[in-house]
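Student: What follows is a predicted structure for the sequence shown.
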Amino acid sequence: MLKGRQGYTLVELIVVMAIFVTVIIVASAGFNTVLTHVGQQSKQMETDIGSVVGLELFRSDLQNAGYGLPWTFQSTPAAAGYTEVTTSDTGLPMTATFWPSGQSPRTYNDASTGVPRAVLSGNTNFNLKDGIGSKYLVLKSLTVTGSVDGTQKKWMTVTFGDTGKSAPSWNDATRDFSASEKVMVLRNTFANGTPSRQLQVNSGGAYSTTFSLYSTLTIPHSSGDMFQVYGVDQSTTPRMPFNRADYFVSTPATPPPACAPNTGILYKSVLNQGSGFTDIPLMDCVADMQVVYGIGPTDSTDVNFHQTTLPGTGSAQEIRQQLKEIRVYILAHSGKKDTGYKHPQSQIAVGESFGGTLNGRTFDLPTQIGAGWDNYRWKVYTLVVRPQNLIQ
């Protein structure tokens, strides 16, 4: 303290400086803690927002599986015009290293003579343990491409009566076809209580044409016939009478820096009508994806039991009639590594037991993720969807 004009003593200055330095150190430590916490929370929020968007897109695709698919063919399409995935295609599904021996995206083809199956799935070697790996899911429908031009969402009903053809338009530019858009035509029939949707194929084996010429695919017809005209692609001549998207988990060459080891990205890869896949990331930091099906009797919406395989032999008809529900389980973590956090469970059920044996698998985090597994916030995201275009 001051004594007249003598000023501070050296001891007093040292004490004041020590107090000042202590306050600065404490404040800095607190600030660092706040910054770390804010960083963790912001990354977790970023992950959560991204997951919501990607999973809602996935949910929509699951719900629309089977939309616009033919049940039978008027005649066999020309082999050159119905190819689906070929060895010349490009994209992540073609270069992925997780394929079991003898399998590839072509494993899920229905070309060149098969009626398309709305849903297919199988095993991969991604995080493989005890013979079970992350699943590969394939959805087939016209709307699964999600293109910005909206061609695949357009449709029109055409009927023939005693007075001629009726083909009313929507009077809406976003719903009416333009002359050059590529379309296909299905004949709707109902005989002996059994409905059918037959893909119209001309004498040359073509099943698609421009909208301006769609009527060539309604020949022959008679009074009472009803046809459905569906958009397939804006301008490209189709190589398959449907659109297809493949869903899988794969680790990119440069993984997201916030993700745990042995995790990957959940991708949606759209098979283009022209060539190749377009790869769309849906969700980061994914360790596993499992698929379970709810099965029920024909002509009922009831789910009698769940299993990891498709009903019966997995034919298009059995899928259409007996597949009532699709459940997808995705194991991922939110946020980045947090050394101050300890995850309480070392084993996580990716799937459900429904009162019996687990459908899916138990994921062992220490074994399959490795050291530091418990410094991540793990969560199983569950999608439960009833496909609206399958239930009869």
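Tutor: In hand now; what should we look at? Residues are numbered from 1 along each chain as shown.
Student: C-alpha from now on. contacts and neighbour counts both.
Tutor: OK.
Student: Provide the secondary structure category for Leu62.
Tutor: Three-state assignment for Leu62 (DSSP: H, G, I helix; E, B strand; the rest coil): helix.
Student: show me the contacts for Met184.
Tutor: By CA atoms under 8 Å, 6 or more residues apart in numbering, the residues touching Met184 are 199-200, 207-209, 214, 217, 229-232, 241.
Student: okay, now the one to match up with it:
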Amino acid sequence: MRTKQILVGQEGISIIEMMITMTLVVIVLCLNTNTFGVIFKYSRQTNQAVGAQMDRAVGFEMLRIDLEQAGYGLPWSFQNTITYQEASSAGYNDAPSGEPRALVSGNGVGYKGSDYLVIKSTTVGMSDTSQRWTYITDGVVPHSWGSNDLENGDRVIVVSPQAQGGTYGKRLIMDGANFFTTFSTTSFTAGFSPPTGERYVIYGVDKDTDLRRPFNRADYYIASPSKGARTDDSDGCAPNTGILYKATLNHGDGDLSAGMPLVDCVADMQVVYGLDTDNNGAIESRVNDISSLSASDIRAQVREVRVYVLSHEGPVDPGFRYPNANVMVGESASLGRTFNLSTIGTKWQNYRWKVSTLVVRTRGLSS
């Protein structure tokens, strides 16, 4: 017969102890939930800020390269009387027969008073052809580099490094009224081939479209997103901000391309030029308007271009307060402007605003 055992001194958990334990568990879970919420919030803000920084770095690098090579491949004179076409909107044109200016800009004429910048050279095009060049001496066979060569059918211009009288001058070679030709690796057009003892430089301009002008052109400007003006911050950018675009001028129809977005959440862009007015190699003055300068003056005087861009990093942050409503975009109020952030909207203080400065020494103006 089995004897019943009585458990002595072994007690269970009381209801009070269980309630205390459950309360502590709930408190810990709530703390973790709040912590995860804070971490997620700041992680999202950090990720968007880092993304904005990367986009800005890539966009500025494209602008820097184009500014450095402004004027590259541009003719300084024409062998014959020339007639060419540029943009449908004539504001920054040198057509129909003017010597092309490497740099042109509109001061305060762009989006909400921002500047508008135009760069002309052969290399600002978006095709591989526009990044290539070669030369031709006696005969009709251009030099081959062995890689990254111009290809048969590419549209090219031909430039003689000698102007009339034998001085250095980058004279555009023409065959009658024709100012461009198609490239051939074995039988280059006779009318664009040099006489014995001379060398011509061949610049690629476009892959397969007949040229409207003997150069490429890129316009940099701020505009609203393609979906329309921003009236709120639903896409992560402050209202009344835009996008910095690069648009190239088509040879087919003279219209600007749809534009490549470079930097988002942009409120302003200002352009300032450093001029060497006495040809001593030093910058004597800075201006924000070079509309009075000829193509020759621009080559001789413009030594530096500074671009100032006001944008913000990351989305709206109710816990952050930007300290100043007025931000200097540029050298001074006369070489740039004081931007009033309150025009952005009521939440302007909750964005991390930043003025980015791009300083570029021009290298292609005289090459």
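Tutor: Thanks, I have it. Not measured: the values here are computed from a predicted model.
Student: in the second structure, which of the contacts of Met184 of the first structure remain in contact?
Tutor: With both residues aligned by TM-score structural alignment, their matches' CA atoms under 8 Å, the contacts of those that the second structure also has are 199-200, 207-209, 229-232, 241.
Student: how about stretch 373-383 of the first structure, which residues of the second structure does it hit?
Tutor: Using TM-score structural alignment, the residues of the second structure aligned to stretch 373-383 of the first structure are 348-358.
Student: The matching stretch: how far from the chain's middle?
Tutor: Relative to the centre of its chain, stretch 348-358 of the second structure is centred 18 Å away, using CA atoms, centre = their mean, to the nearest Å.
Student: Buried residues in it, which are they?
Tutor: If you call a residue buried by 16 or more other CA atoms under 10 Å, then stretch 348-358 of the second structure has these buried ones: 348-353, 355-357.
Student: Please apply the same query to stretch 192-202 of the second structure.
Tutor: By neighbour count on 16+ other CA under 10 Å, the buried set for stretch 192-202 of the second structure is 192-194, 199-202.
Student: the longest strand in the second structure is where?
Tutor: Under DSSP state E, the strand in the second structure containing the largest number of residues is strand 260-275.
Student: Need the residue closest to the centroid of the second structure.
Tutor: Leu63 (3.8 Å; CA atoms, centre = their mean).
Student: Quick one: classify that residue as helix, strand or coil.
Tutor: Using three-state DSSP, the structure places Leu63 of the second structure in helix.
Student: Look up how far Met328 of the second structure lies from it.
Tutor: To Met328 of the second structure, Leu63 of the second structure is 21 Å away according to CA to CA, to the nearest Å.
Student: swap in Phe78 of the second structure?
Tutor: Spatial separation of Phe78 of the second structure from Met328 of the second structure under the definition CA to CA is 43 Å.
Student: neighbour-wise, which of those two wins?
Tutor: For Phe78 of the second structure against Met328, the residue with the higher neighbour count under other CA atoms under 10 Å is Phe78, and the figures read 20 against 16.
Student: And for that one, nearest residue in space, chain neighbours not counted?
Tutor: If the residues on either side of it in the chain are set aside, Phe78 of the second structure comes closest to Leu172, at 4.7 Å by CA to CA, 6 or more residues apart in numbering.
Student: and if you look at Thr382 of the first structure?
Tutor: Leaving out its chain neighbours, the residue that sits closest to Thr382 of the first structure by CA to CA, 6+ apart is Tyr329, at 4.7 Å.
Student: Roughly how far does the one you found sit from Ala111 of the first structure?
Tutor: With distances taken as CA to CA, Tyr329 of the first structure is found 29 Å from Ala111 of the first structure.
Student: where along the first structure do the helices fall?
Tutor: Using DSSP state H, the helices of the first structure run over 10-63, 92-95, 316-322, 365-368.
Student: chain center to the last one, what's the gap?
Tutor: Okay, so that is helix 365-368 of the first structure. Here helix 365-368 of the first structure shows a centroid-to-chain-centroid distance of 26 Å under the convention CA atoms, centre = their mean.
Student: what about the residue nearest to Phe78 of the second structure, neighbour count?
Tutor: 27.
Student: Can you find the partner of it in the first structure?
Tutor: With TM-score structural alignment defining the correspondence, Leu172 of the second structure maps onto Leu199 in the first structure.
Student: List the contacts of its match.
Tutor: Contacts of Leu199 of the first structure (CA under 8 Å, 6+ apart): 70-74, 184-187, 207.
Student: and with 10 Å instead?
Tutor: With contacts taken as CA atoms under 10 Å, 6 or more residues apart in numbering, Leu199 of the first structure has the following neighbours: 69-77, 115, 184-188, 207-208, 217, 227-228, 241.
Student: now Thr137 of the second structure
Tutor: So, once contact is read as CA under 10 Å, 6+ apart, Thr137 of the second structure ends up touching 143, 193-201.
Student: again, but for Val21 of the first structure
Tutor: Applying CA under 10 Å, 6+ apart, one finds that Val21 of the first structure lies in contact with 15, 27.
Student: how about it, what's its partner in the second structure?
Tutor: Matched by TM-score structural alignment, Val21 of the first structure corresponds to Val26 in the second structure.
Student: Same question for Arg239 of the first structure.
Tutor: The criterion is TM-score structural alignment: under it, Arg239 of the first structure has Arg212 as its aligned partner in the second structure.
Student: Quick check, its match in contact with Ile82.
Tutor: No: with contact defined as CA atoms under 10 Å, Arg212 of the second structure does not count as touching Ile82 (11.4 Å).
Student: which neighbours do these two share?
Tutor: Among the neighbours of Arg212 of the second structure, those also in contact with Ile82 (CA under 10 Å, 6+ apart) are 95, 179.
Student: For Thr357 of the second structure, see how far away the residue mapped onto Asn304 of the first structure from the second structure is.
Tutor: Residue pairing (TM-score structural alignment): Asn304 of the first structure is matched to Glu284 of the second structure. Distance check for Glu284 of the second structure against Thr357 of the second structure: by CA to CA, it reads 20 Å.
Student: Tell me who's in contact with the aligned partner of Met54 of the second structure in the first structure.
Tutor: Following TM-score structural alignment, the counterpart assigned to Met54 of the second structure within the first structure is Ile49. Contacts were defined as CA under 10 Å, 6+ apart; by that measure Ile49 of the first structure touches 43, 283.
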